[in-house]
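Participant: no sequence for this one, just the structure:
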């Protein structure tokens, strides 16, 4: 949550504005960096106040007693052994500053369509971070070294991304423009509100499950959502990569350019999302047991199926939401997120006490229908229609053929069946594409030529 306030809603704003006018790169980079330094300091002050209210400051100070040092365990080991919540939170949150500054770099990279630099840094950093945390966990270390590792990794990412920025993008003049910065802050408040509401929304069902049921149910619901989370990340990554082009194509007097690129992006995502949804429906219980290694996780199978439908609709709203932002309609997005939060809370309070994790998944599905409608109607009005049926019939028909194949192969080895089903789907889709679109050259022109 404090990361949201540290970035201050600037990331999406900077990406959009630089995509529209790359000449403003230096101005947004310098002023944005100064703003997030200030917002991070405010976030840390808020964190200290929160810790005091929660009583986390009633813990040993950052010192080690003389007796511990004399015992021969060493200063660092003695300090590690007195781990407490306050110190862990403080160490992790020291990473807010490098995280925020790195986020400004990433916004510039995205706006300039140079996302490869983000991958160059975050790919190795995430791999190293996971490996080291795994090693520390296996060796039974306390949380202190892990917290320090997280802080160091944020610093590394910041330094590496700024290196690429200064080496390959721009060496900005260090000129702070107070009036421009104030305008930035005003524009970013809507995005900050959106991010804050999304952060609250993300934990709504987990909090309600914990309150009305128990922690075991929280674990089951988390396992259901985590199984489909990679799909969400995939869809969001694809949309994010095209977002700068959407910003460039926006013309309030002529929406045809935005309509072409959004329709193409929607169809590409549906080509991926529809068969994945069918696959999750077919292998929900098996996937849970395969990933988590325990049979009791299969109890979340029905919840996973409902969450797969939620993710399918999210693949659509991800595109429509970016259309709204690229079209300078972020206030509509803010209204949508606020309504979603209220509806999710009401539905969760009603369904979770009665139906447990299935009720949470069902509430999420109903809320997602409302979310889709809220996105669809303003975008359809702006673009003179969003032809979802026309965009989805080919992948739906191909996925139906794949579903029939899965039914025939239901008693066979799951991994082999999944591999063959993927082949069946893409062969069926290719045949449909050739029949309805034409030669491979025409297919390539239809989907890649638009972007």
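Facilitator: Perfect, I can see it now. Since the structure is predicted, the reported quantities are computational estimates derived from the model, not experimental observations. Numbers count the residues shown, from 1 in each chain.
Participant: C-alpha only now, for contacts and for neighbours.
Facilitator: Will do.
Participant: give me every residue that touches residue 270.
Facilitator: The neighbours of residue 270, taking CA atoms under 8 Å, 6 or more residues apart in numbering as the test, are 312, 315-316, 391-392, 395.
Participant: which one of those is nearest to residue 149?
Facilitator: Taking CA to CA as the measure, residue 149 lies nearest residue 315 of the contacts of residue 270, at 34.0 Å.
Participant: any idea which helix or strand carries residue 243?
Facilitator: Take DSSP states H and E as the rule and residue 243 turns out to sit in helix 215-249.
Participant: roughly how far does the nearest residue to residue 236 once chain neighbours are set aside sit from residue 297?
Facilitator: Distances taken as CA to CA, 6 or more residues apart in numbering put residue 318 closest to residue 236, at 6.5 Å, once the chain neighbours are dropped. Using CA to CA, to the nearest Å, residue 318 is found at 29 Å from residue 297.
Participant: give me the longest helix you can find in this protein.
Facilitator: Assignment by DSSP state H gives helix 330-383 as the longest helix of the chain.
Participant: tabulate the contacts of residue 270 (JSON lines), appending neighbour count and secondary structure.
Facilitator: Shown next, in JSON lines, are these (neighbours: other CA atoms under 10 Å; DSSP: H, G, I helix; E, B strand; the rest coil):
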{"residue": "312", "neighbour count": "23", "secondary structure": "helix"}
{"residue": "315", "neighbour count": "25", "secondary structure": "helix"}
{"residue": "316", "neighbour count": "21", "secondary structure": "helix"}
{"residue": "391", "neighbour count": "18", "secondary structure": "helix"}
{"residue": "392", "neighbour count": "17", "secondary structure": "helix"}
{"residue": "395", "neighbour count": "26", "secondary structure": "helix"}
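Participant: try this one next to it:
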């Protein structure tokens, strides 16, 4: 497939290297399925946090050393192999596969129902690589380096969001079958918790984008990445909502809707990336990432509202985002203040507004904590 695509030599080599990560990924997937069945998502978080840390640290060092897409591809293979090693070690330590037997009847039955998940995985994987592939083709490796320098920071935060969504998944699945009203409450509170936390993080990224880039890369050549980081900061809000809403569809046995959403997101994402990258270069790629994610989230929200439960957008999204916009105004008016004091000011204002407007209460936090902590 890589040869048929006829990409430039460096892109082709990068894809061939990334393909090596499929084997450890398969091992990780098998182990993670076992952990999900046990509702022990903390094992997955342990392995993935370590793996993502290795990938991010290795990628930053590679970029600082002037390396390109080939080195970044090897970081993906190394991190995925590390995750597989940790997860298989945990499986062996717990003796989970000691009496492993293949039930061919059950396997065939599961395979017959797996087509939607197979297509969904293909769409998700292609979309996750679409930005870099198009950017490398249209703007070259230098632009890819600037884009990755900012997006790696976004990926770290999104990984934590994905970990939360994965931890909530088995709980939501059980509640959907055993206590539907509690499931709906948990889904709403998860969305509210997600937007409250990620809005604050997005604000801090907007405020401290340049110091973060300078601290991590120590090279004036990456100063343009600060602008990209500011553009992509809202994506972390979009990402956690997309992840939680997708989990809501999956546990409701509406995986076909997830396939539709992922397919549409991939199609419009391709249009966004090609058009905006052609028009604005690497800045356009960053904008396209946000727009594509937003499109997927809107579609997931539509299907959840239509077929699962009604969500009050005013309470769940409008109020927290309004607080965020107010604080962006505070940041603009106070931008000459020394950075640490500015961050402290934003934190205090944000917490105060959450309390005064009763956007997220102690009871809400206690519900989320009690549901996720046992995992």
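Facilitator: Okay, I see it. Model, not experiment: these values are computed from the prediction.
Participant: and for the residue nearest to residue 236 of the first structure, the neighbour number?
Facilitator: Residue 318 of the first structure: 22 surrounding residues under other CA atoms under 10 Å.
Participant: got a list of what it touches?
Facilitator: Applying CA under 8 Å, 6+ apart to residue 318 of the first structure gives the contacts 235-236, 239.
Participant: residue 291 of the first structure: how many residues sit nearby?
Facilitator: Using other CA under 10 Å, residue 291 of the first structure has 11 neighbouring residues.
Participant: residue in the second structure paired with it?
Facilitator: For residue 291 of the first structure, the aligned position in the second structure is occupied by residue 216, per TM-score structural alignment.
Participant: list the residues that contact that match.
Facilitator: Going by CA under 8 Å, 6+ apart, residue 216 of the second structure touches residue 60.
Participant: could you measure from residue 355 of the second structure over to residue 44 of the second structure?
Facilitator: 33 Å.
Participant: of these two, who's got more company?
Facilitator: The residue with more neighbours, out of residue 355 of the second structure and residue 44, is residue 44; 23 against 13, by other CA under 10 Å.
Participant: spatially nearest residue to the counterpart of residue 310 of the first structure in the second structure, not counting backbone neighbours?
Facilitator: Under the alignment defined by TM-score structural alignment, residue 310 of the first structure is paired with residue 235 of the second structure. For residue 235 of the second structure, ignoring the flanking residues on the chain, the nearest one in space by CA to CA, 6+ apart is residue 290 at 5.3 Å.
Participant: residue in the first structure matching that neighbour?
Facilitator: Residue 290 of the second structure maps onto residue 365 in the first structure, with residues paired by TM-score structural alignment.
Participant: try residue 170 of the second structure
Facilitator: Using TM-score structural alignment, residue 170 of the second structure sits opposite residue 244 in the first structure.
Participant: what's near enough to touch the residue nearest to its match when sequence neighbours are not counted?
Facilitator: Excluding the flanking residues, the one nearest residue 244 of the first structure by CA to CA, 6+ apart is residue 19, at 5.1 Å. By CA under 8 Å, 6+ apart, residue 19 of the first structure lies in contact with 110-113, 244-245, 247-248.
Participant: how far is stretch 111-124 of the second structure from where the chain is centred?
Facilitator: Centre-to-centre, stretch 111-124 of the second structure and its host chain are 19 Å apart (CA atoms, centre = their mean, to the nearest Å).
Participant: corresponding residues in the first structure for it?
Facilitator: Counting by TM-score structural alignment, stretch 111-124 of the second structure falls onto residues 185-198 of the first structure.
Participant: ditto for stretch 187-207 of the second structure
Facilitator: Mapping stretch 187-207 of the second structure onto the first structure (TM-score structural alignment) gives residues 262-282.
Participant: one step back: what's the burial count for the match of residue 170 of the second structure?
Facilitator: Close neighbours of residue 244 of the first structure, defined as other CA under 10 Å, add up to 22.
Participant: for residue 207 of the second structure, same thing?
Facilitator: Applying other CA under 10 Å, we find 20 residues neighbouring residue 207 of the second structure.
Participant: which of the helices or strands spans it?
Facilitator: helix 180-217.
Participant: now that helix on the first structure. Mean distance?
Facilitator: For helix 180-217 of the second structure, the mean deviation from the first structure after alignment is 1.9 Å (mean CA distance after the TM-score superposition for the first structure).
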